[in-house]
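Asks: Sequence and predicted model, in that order:
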Amino acid sequence: MWLDNASDVDILFYEPYARIIADIAKNKEYNPLTIGVFGLWGAGKSTLLKLIDKKLENQKGVICVTINAWMFESYDDAKTAIMEALLQELKEEVPAEVKKKFGKLIKRVNWFKLGTKAVSTLAPVVASVATGNPLPMLLNVTGSAEEIGNTVKNAADSIQSLKDEYWKDEDDSNDESTINNIRKFREEFSDALKNDNIENIVVMVDDLDRCRPERIIEILEVIKLFLAVDRTTFIIAADENVIKYSIREKYPPMNGFDVELDKEYIEKIIQLPIYIPELSAKDIQNYLLLLVAQSYLEQESFSCLIAKIFEEKIIISGDVITLEEINKLINELKLSWRNGDKSDFNEMAKIIDEIREIVASTLKGNPRQAKRFLNTFITKSKLAKIYYGDEIDISILAKLLVLQKLDNDLFIQLNEWNKEFDTENKKFKQIRTESQEGNMDSQNPWNTAQMKKWIECKPVELEKYRLEKYFYLTRENLKSSSIDESGFSKNTKEILERIGRSKAGQMVAIIKDMKKLNAEEIADTFKIIIPKIEKGEIKFFIIRDLFLNFDMYKEKIVEAIGKSTVTIKPGGIAALRTMYNSDAGSMNTVLEIMVKKGTLTDEQITEIKEQRKS
C-alpha cells in the first residue's frame, strides 16, 4: 500500500526544485523573503518541502522548522497559536545565549493571547466603565449587586495581573496599543536573531490550503505583520486557487474598481512564487510503474534505483520508462527484493504496464490520484483472493477498475450487458468489433480515443468472460456518481450554457453545433442533461430535439423521462407527440409508465397516439 504522506524518496524527481529553493532560502542577502510553492492538491508539495528540509540539514547557521497550518484550524486565535508554536520550536533550535530572548517573545505572545481572551470575556465591563453606562455590564452579568461588584473587581485584577506578569520588565511609558505591540514584537524578534551563529531562519508552512478561508488569511497576515524580519525566509506550500478564493471571501471585489484584489494581495505577501507543474501523462505512467517497484524493492535498493534513473537522465528523455528498462537497471545494480523474489513484482508490473497509459490519461497529472488508484487495485485484488481464491484474473479486475475511472456510466452499462451473458457478452462484442473495424457510430460514447485504448487493453476479448464476480467486488460503483465538470472541454461547456438559456427557435442552431462535437464531448453533454431530464429541469422542446437527433442516446432519454415525477404541461404534449410519431417503439413503454406515475393522463396519451393514426 502507498500512504498519502510526504515521500522520503524523490519519485517525482523534484530534486532540482528543492536544490534551487534551498539555495535561495539559505542566502542571507535575499531575506526577509516569502516563497510560495504553488501546486494543486496532491501534486507533491509536502514531498518537495521534505526534500528542501534535507537540503538545509547541517547547513551552518541555518535553522529550519516546519509548521503544519492545519493544526491551528480549530484555535479561536490562530495568529497567537501559530506564533507561539513557531517560537517554541525555534527556542529549541537556537543557540543557548538566545533562548532567554525567545522566552521573552513567548511571554509577549501570551500577553496578546490572554489579552484577546480578556477583551472578549470582559468587553461588557470595559464598555460600562468607559461610558459610565451600566447597561452593557448588567445585560451580561447575572446575580446580586455584590456579585456584580465582584465581577468588576475581578476584571480589573485580571487585567492588572496580565500587565504585572508580562510587562514587568518594561518601563511605565509603554504604549500598549496594538500597533505599538506589533512594532515591539518585530523589533524584539529581529533583535533575537542578531547572533553570529544564526545566518537564517527558514520556516516552512504546509497544508495552508486545507484551512478555512478566514484562517488562511489570519496565518498569512501573522507572517507578514509579525514574523517577516531580517534573517527569515518563509516557504508556504499551497494551492494558489484556494488562497485566491480565501482572499475574495475576506475582501470581496469593490464595485466600480477594476482591481484584482486576490492577485495583488498574493503579490504583496509572496515575493517569489514557484509553480509545481502538473505531471504529464508520460510522467504519471513512469510514476505508476515506479510505485510498483517501490512496494517490492528494499527501501535502500529503491533509493538506488531512483538515483540511477536521475543520473542517467532517463526521466527527461522524452520516452516512457519501460518495464524492461526497470528490470535491466535492477539487475545491473544488483538490488534487493523485500521477499527475495522478483516474480511477484513482474506479475504485478506487467498488469500495471498494460493499463498505465490509459490510467494516466484519467488522473489529471495528480500523483495522489495515482496512489489511490493503485491502493484501490491492491485492496480489490486482496478481496478477490479472500472471496474467490484463484478464480479471479486480476488483469480483468484491473481493466474494469480503469473503465470505472474512465466512465462510470459505461461501467454500469457493461454490468447490465453482462446480465445477458449466455455463451458470450454479445453487446460488448459488437462494440469491440465496431471499434476495431472503425465503423462505430460517431455519437456512441464508447467511440472516444480513451475508450478505444481501453478496449484494446488486455484481455481484449472481454466478451468471453462472465464478469459477475468482478462487478460484485466493485459493486459500490454500480450507481450513478457525481460528475466532475472541470474536465469538460470549452465546446461542451458552451453547448450546455446555450441549452440552459435556449428558446424553441434556437435549438436548430444548437443541435447543428452539438453534432460537430466529438463523441466524448457529446457524452459529457448528456451526462449533465440526462439527470436534469429526470428532475424535470429540461423543457420538452429541448428533449424532443435531442431525441430526434441523437439516436445513441434515445434509450437514456426515454428512461430519464420515465423516472421524472413532474406532471407534463400542455406544451410538453406536442413534443411527446412528435417523439412518438418518430419512434413509437421507443416511446410506448415510457408513456404507459408516465400514466401509472400520474405525470400523464389517459386523455393525454390518447391524444398523442391518435395524432399518429391520423
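Replies: Arrived safely, thanks for sending.

Asks: contacts, neighbours, all on C-alpha from now
Replies: Will do.

Asks: quick one: buried residues of whichever strand or helix holds Lys104?
Replies: Assigned by DSSP states H and E, Lys104 falls within helix 96-131. For helix 96-131, the neighbour count (16 or more other Cα atoms under 10 Å) marks 98-99, 101-102, 104-115, 122-126, 128 as buried.

Asks: all strands for the stretch 251-400 of the chain, in order.
Replies: 272-275 (DSSP state E, counting those that start in this stretch).

Asks: Which strands or helices does the helix holding Lys104 pack on?
Replies: Where contact means 3 or more Cα pairs under 8 Å, 6 or more residues apart in numbering; DSSP states H and E, helix 96-131 is packed against helix 78-93, helix 135-140, helix 145-166, helix 178-192.

Asks: Point out the most buried one among these.
Replies: Per residue and on average, the most neighbours among these fall to helix 78-93, with a mean of 18 (mean count of other Cα atoms under 10 Å).

Asks: That one: how far from the chain's middle?
Replies: Here helix 78-93 is found 29 Å from its chain centre; the criterion is Cα atoms, centre = their mean, to the nearest Å.

Asks: try stretch 253-267
Replies: 25 Å.

Asks: dropping in the other structure now:
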Amino acid sequence: MWLDKESQIDLLAYSPFAELITNITANERLNPLTIGLFGRWGAGKSTLLKLVEKNIEERDETKKKFVCISLNSWVFEGYDDAKSAIMESLLRTLMDNQPAFEELKDEIRSLIGRINFMKLGATAIKHGMPLVMSAINPATATLTMAQYFSKTKRKEILNDIKQVWNEKEIEEDRDTTVENIRLFRKEFSDLIDKSEIDNLIVMIDDLDRCTPERVIETLEAVKLFLSVPKTTFIIAVDNQVMKYSIENKYPKITEGSEDFSDSYIEKIIQLPISIPELSETDIKNYLLLLICELYLSKGVPSIKANQLDILLSKVKEDNIFVNGIKIDLEFVKSAFEQYDYTILDKGEIDEFEKMFDIIGKTSDVIASILKGNPRQAKRFLNSFLIRKSLAEIYYKTDRTFDYAILAKLMALEYIDMNRFKELYKWAIENQKNSKIKELETITNISRNDEELPEEYRKWSDEKLARWLKSDPIDLHEKDLLKYFYLTRESLDINVSVSDSLGKAELMVFNKILQSKRATEYSLLIEKLKENKDIKYTKILDALIEEFKKNSKLLKKMQPLYICYSEYRSEIKDVLKKMKITEINLQTATALCSMYQADKPGFSDVIKSWTDKGLAQDVLDVIIQEK
C-alpha cells in the first residue's frame, strides 16, 4: 500500500526540478525571493519539496549556512489568525531545531513576544480595519485608518494596539499597520543577520487544501512580515486554487473591471515554477515503479544494497522519462547483476513478475484517464491491492480466479462508471449462458477496428475501445460476477445519475429540464458536445433517466434522439414500454421527427405500438412524409 503523503524517493523523475530549485536557493543574488511551485492537486508538489529539502541538507549538513524549514498550511486552518500562527511556528522551529540559531534563543523569544497578532488580528476584526490593502501596496490601495475612521475611532483603535504591542508610543497620524509591519520585519531581518546563515529557505505546503481566507492570510504573512533579505519562500499550491481564493476575497467591482488575481499573484510570487502534467507514458512508468517500490529491497546500510535505488539510477541513466520510453520487465532485469529473490523485500520473483505484468497491461488503459496525476495512480493501485486482498480471502480455494481480470474491470470502473454498471447487468442477464454475448460482440468489432452498431455506440469512446482490446481479451467467456462482487460498493444501481453530476453539469441539466421553449432546450441539447467544461454524456444519461420516470419529457428526447445516435437504442426501449394512452396527437410531431431521422431503426417501435392498438390517426402523423 502507498500512503497519500510526500516521498523522498523520486519515482517521477523530478530530480532535475529539485536540483534547479536547490541551485536557486543557493544564489545570494536571488533573495529575498518567493517561488510559486504550481501544480494540480496530486501532481507531486510535496514530493518535490522533500527532494529539495534533501538536497539542501546534503549541501550543508551542519545546517549553519542553509537552513530549511517546512510548514504545513493546513495545520493552521483552525486558527483565528493564520498569519500569526505561521510566523510563530516558523520562529519556534528556528529556536528548537536549528544549530545556526542556538545562541539566539533570547532574540527569538523576544520576537515571538512581539507577535501577539492573535490579539492584533482580533482588534482589526473588532474595528473592521482593512489590514491587507493598507499595507500590501499603499501607493495603489490607500485604505488607511485616516480615510475610513473618525478621529475618536482612530484613538480607540490606537489604544487597543498599544495594549497589544506594549512596546513604544505610536503616533496617531502614522499609518499604524505599516509601522507594525516595519518593526517586525526589521527585527526578523536582524535575527537572520545575527545567525550568519547564507539563506533561510521556508517551504509552505498544502496551501490548496485550505479555505480561501487561509490562503490569503498565508500569502500576506509571507509578503508583509517574513520576506526579508536572506530568505527564500517556496509556496506549493494549485494556481487555480490561489486565483479562486483571491477572486473570492477581492471580487470584481463590475463585470467589465480588470481581474485582480493575476496582479496579486505577480506581487506575491516573483518566480513561478510549474510542474508539467505527466504524459500517459510517464504515468505507466510511475505505476510500474510503484510496484517495484512495493517489492524491491530498500537495503540495510552497510549490509545490503538498496535495490530500488539501483533501479532508479538505471532509469535516470537511460533517460527513460525524458525519452518517453515505457519500462518493461526486461529493463528491470537489466538493472541488476543478479536478478533473483535477493533483490526483493517481500514475496517471490514469480509473484513480483506476475504483479508487474498485470499492472503493465492495465496501465496501457488506465493511464489515459488518470490525467497525469500521481496521486490518482496511487489510489488506483491501493484500491486494486485492497480488492486483491479481499479476493485472497473470499476465493482462496478458487484456482481459476484471475487478478488480471479484476484489474481490467477496475480500469473500466475508472474509465466510465455507467459502462461498468452496464457490463454488470449483461453479466447478470447472461448467467445461464456460456458467454456474455453483448461483450463478445463489441469486443470482436473493436478488435477489427470497425464501427459499433447503434445500440452499442456508447462504447465507441477511444478509451473504451482501448479497454475492449486490452488483455485479458476473452473477458466475455469468464464468470465476471465473482469479480463484480469485490466491487459491489460501486454497483449501487439505485443511485441516481443526476446525483453524480458536477456543479456545471447540474446547471445545464436543470436548465434543460426547466426550459419550456422547444427552440431553447433543443439548442442546449444540440450544443452539449461543444461545452468542454462538462462531460456531456453524464447529462444525456441523466435526461434519459428522468424520461424513464416521466414520459412528459418525450419532446425533449427528440433533439437528443436526432443528434446523438448512440442513445437511440436506449430511448427506443423506453418508448416501447410507454402506455399507449401516452402516444397521442400532442406527442406525435416529436415522434415523427425521430421516425424521419431513423426510419429503419424506428420500425420496431412502430410495430410495438401498433400491436398495442395505437390509433390510426396518431400513427399517420408519426409516419407522415415531410
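Replies: Structure received. Here the structure is a predicted model, which means the values were calculated and not measured.

Asks: TM between them?
Replies: TM-score for the superposed chains, counting by TM-score structural alignment, normalised by the length of the first structure: 0.80, backed by 562 aligned residues with a Cα RMSD of 4.3 Å.

Asks: related to what we said a few turns ago, mind putting the helices and strands packed on helix 96-131 of the first structure in JSON lines, distance to Lys268 of the first structure included?
Replies: Output for those, formatted as JSON lines (distance: least, Cα to Cα, whole Å):
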{"stretch": "helix 78-93", "distance to Lys268 of the first structure": "19"}
{"stretch": "helix 135-140", "distance to Lys268 of the first structure": "40"}
{"stretch": "helix 145-166", "distance to Lys268 of the first structure": "33"}
{"stretch": "helix 178-192", "distance to Lys268 of the first structure": "18"}
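
Asks: Go through the ones you listed and name the closest to Asn447 of the first structure.
Replies: With Cα to Cα, the closest approach to Asn447 of the first structure among these belongs to helix 78-93: 52.8 Å.

Asks: and the gap between the aligned partner of Thr211 of the second structure in the first structure and Ala307 of the first structure?
Replies: Aligned counterpart of Thr211 of the second structure in the first structure: Arg212 (TM-score structural alignment). Distance of Arg212 of the first structure to Ala307 of the first structure, given as Cα to Cα, to the nearest Å: 39 Å.

Asks: swap in Leu576 of the first structure?
Replies: The gap separating Leu576 of the first structure from Ala307 of the first structure is 66 Å, by Cα to Cα.

Asks: what about these two, which has more around it?
Replies: Leu576 (21 against 16; other Cα atoms under 10 Å).

Asks: need the contact list for that one.
Replies: Counting by Cα atoms under 8 Å, 6 or more residues apart in numbering, Leu576 of the first structure touches 540, 544, 608.

Asks: As JSON lines, these with secondary structure would be great.
Replies: Shown next, in JSON lines, are the contacts of Leu576 of the first structure (DSSP: H, G, I helix; E, B strand; the rest coil):
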{"residue": "Phe540", "secondary structure": "helix"}
{"residue": "Arg544", "secondary structure": "helix"}
{"residue": "Ile608", "secondary structure": "helix"}
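
Asks: Return the closest of those with respect to Glu325 of the first structure.
Replies: The closest of these to Glu325 of the first structure turns out to be Arg544 (Cα to Cα; 55.8 Å).

Asks: got a list of what that closest one touches?
Replies: The contact partners of Arg544 of the first structure, taken as Cα under 8 Å, 6+ apart, are 575-576, 578-579.

Asks: From the residues you listed, list just the buried residues.
Replies: Buried residues within the contacts of Arg544 of the first structure, counting neighbours by 16+ other Cα under 10 Å: 575-576, 578-579.

Asks: Map Lys308 of the first structure across to the second structure for me.
Replies: Checking with TM-score structural alignment, Lys308 of the first structure has Lys314 as its match.

Asks: Its match: how many residues sit nearby?
Replies: With other Cα under 10 Å as criterion, Lys314 of the second structure counts 17.

Asks: Report the separation between it and Thr281 of the second structure.
Replies: Distance, Lys314 of the second structure to Thr281 of the second structure, using Cα to Cα: 17 Å.
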